[in-house]
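# Have a look at this fold, sequence not included:
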């Protein structure tokens, strides 16, 4: 079995450069590839196209790349809590392709499956469909959407083995699942990295065939995007 383990995040991101297209897993701040994002900031590459459900918050996640003006275009379904994202979008500094969340997920899954394009009813009759081919199926109009074509995907998993087999924890599975295997090079950071054979095959969410590089991440912060507490009863 092929060993996909690399020493650290620096080795895992070898080959990345400016003007590439990246997929980044996560949903809000849940399950985001923190180590990979930190390394991208350190590398100071620019002109990036980033595909993600949203862009984190102002001072964490993809918000760190936006602060440094490293992202040229965002393909996302949600502006979220990131004021800098909103400011750059409204000022024209940042190109933004807002995509229905289900379509975003399917564009990832289609790329992973080798499907070049698919029809979906989502977005028909709205700005989403402008300039795209449309077609009726069973009396309902659909829009042709193309699968993503990314250079790298950066994925966060809870546990993995050196062959690249992955297990996610709870809702951190989110966009990490369809994005892993959907790019030319798929890089995974995990909280726990174990030898080949230690994972229960019945618990694996993504098999190692979809992974090119895997490493053990460090110093995870895992911030809560919005913390709401109930009042203590008297």
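Noted; the coordinates are in hand. All values reported here derive from a predicted model rather than from experimental measurement.
# contacts and neighbour counts: CA atoms only from here.
Noted.
# just the strands in the protein please.
With strands called from DSSP state E, the chain shows them at 21-24, 48-51, 71-76, 95-98, 117-120, 134-137, 140-146, 150-161, 166-167, 183-194, 213-216.
# Does anything pack onto the fourth one? Which helices or strands?
Same thing as strand 95-98. Using 3 or more CA pairs under 8 Å, 6 or more residues apart in numbering; DSSP states H and E, the elements in contact with strand 95-98 are strand 71-76.
# Second structure follows, compare the two:
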């Protein structure tokens, strides 16, 4: 692949993502979600997906759109969030779910991207995370069809730790505020959450960018994800409905008379 990694069409950028692929997706709630690329997968009806992401969007946005259409077979997540369809499919045996402590999930993605097979962490020691038995998938009758296995533990300096495996995926989808043609990315504020980690974990990483610039415009010291981790760059227009930035839960309070 040449240094110019730009693909103008989101659907074309994910055209070779096959049925049953594993997929790391950036974002936290609805912040930093690669919504244009998610819409592209929805348009292609790519199914059987095994997705690793902090959460699964909401019922009508983000990964929730793929879930609603039955295109996701397995989720590795740390937060169910506001998605009622996620809960319904999981409890109904239609979706396999591996729940992972949030910090552990972040480190598993980072480790996979760094070529680290596994690491020890105290998070989850003494719980079912270590002991196994948590339902990954339910049967239609409500019994446990697939249960989490126990994890290996080891003592370091008189403290117990459990072994977690690094995560790598076939593809990764991320969203950045600025990207250049070589794939160097900059994220805006809290959108720099799971996006760099997801990008590192993907064997083929596709980044949608809100602003495409020429190489050299981003100062080297301001690059938050080097282009070595990105294979494709897709510019998205601010007025593209698929690239809309939504708020997961809007919370307001009544106006106070006389307040400034």
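Alright, I've got the coordinates. These figures come from a predicted structure and were not determined experimentally.
# sorry, back to before: make JSON lines out of the strands of structure 1 and add mean neighbour count and distance to residue 4 of structure 1.
Formatted as JSON lines, the strands of structure 1 follow (neighbours: other CA atoms under 10 Å; distance: least, CA to CA, whole Å):
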{"stretch": "strand 21-24", "mean neighbour count": "26", "distance to residue 4 of structure 1": "19"}
{"stretch": "strand 48-51", "mean neighbour count": "23", "distance to residue 4 of structure 1": "24"}
{"stretch": "strand 71-76", "mean neighbour count": "21", "distance to residue 4 of structure 1": "29"}
{"stretch": "strand 95-98", "mean neighbour count": "17", "distance to residue 4 of structure 1": "33"}
{"stretch": "strand 117-120", "mean neighbour count": "16", "distance to residue 4 of structure 1": "30"}
{"stretch": "strand 134-137", "mean neighbour count": "14", "distance to residue 4 of structure 1": "42"}
{"stretch": "strand 140-146", "mean neighbour count": "18", "distance to residue 4 of structure 1": "30"}
{"stretch": "strand 150-161", "mean neighbour count": "25", "distance to residue 4 of structure 1": "9"}
{"stretch": "strand 166-167", "mean neighbour count": "26", "distance to residue 4 of structure 1": "12"}
{"stretch": "strand 183-194", "mean neighbour count": "22", "distance to residue 4 of structure 1": "10"}
{"stretch": "strand 213-216", "mean neighbour count": "26", "distance to residue 4 of structure 1": "5"}
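# For my notes, please list the ones you listed in a markdown table and give distance to residue 104 of structure 1 for each entry.
As requested, those are exported to a markdown table (distance: least, CA to CA, whole Å):
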| stretch | distance to residue 104 of structure 1 |
| --- | --- |
| strand 21-24 | 11 |
| strand 48-51 | 9 |
| strand 71-76 | 7 |
| strand 95-98 | 9 |
| strand 117-120 | 11 |
| strand 134-137 | 18 |
| strand 140-146 | 10 |
| strand 150-161 | 13 |
| strand 166-167 | 22 |
| strand 183-194 | 14 |
| strand 213-216 | 24 |
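# Ok, which of those comes nearest residue 65 of structure 1?
Of all the strands of structure 1, strand 71-76 sits nearest to residue 65 of structure 1, with 6.4 Å by CA to CA.
# Quick one: closest of the strands of structure 1 to residue 60 of structure 1.
strand 21-24 (13.6 Å).
# what's the average distance of the closest one to structure 2?
Once fitted to structure 2, strand 21-24 of structure 1 is off its aligned match by 0.4 Å on average (mean CA distance after the TM-score superposition for structure 1).
# Could you list every helix and strand that that strand packs against?
Under the contact criterion of 3+ CA pairs under 8 Å, 6+ apart, strand 21-24 of structure 1 touches strand 48-51, strand 150-161, helix 176-179.
# For these, give me JSON lines that also has distance to residue 34 of structure 1.
Shown next, in JSON lines, are these (distance: least, CA to CA, whole Å):
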{"stretch": "strand 48-51", "distance to residue 34 of structure 1": "15"}
{"stretch": "strand 150-161", "distance to residue 34 of structure 1": "8"}
{"stretch": "helix 176-179", "distance to residue 34 of structure 1": "13"}
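# Just tell me what residue 216 of structure 1 corresponds to in structure 2.
Aligned counterpart of residue 216 of structure 1 in structure 2: residue 235 (TM-score structural alignment).
# got it, and residue 185 of structure 1?
Checking with TM-score structural alignment, residue 185 of structure 1 has residue 204 as its match.
# ok, that match - contacts?
Residues in contact with residue 204 of structure 2 (CA atoms under 8 Å, 6 or more residues apart in numbering) are 170-172, 230-232.
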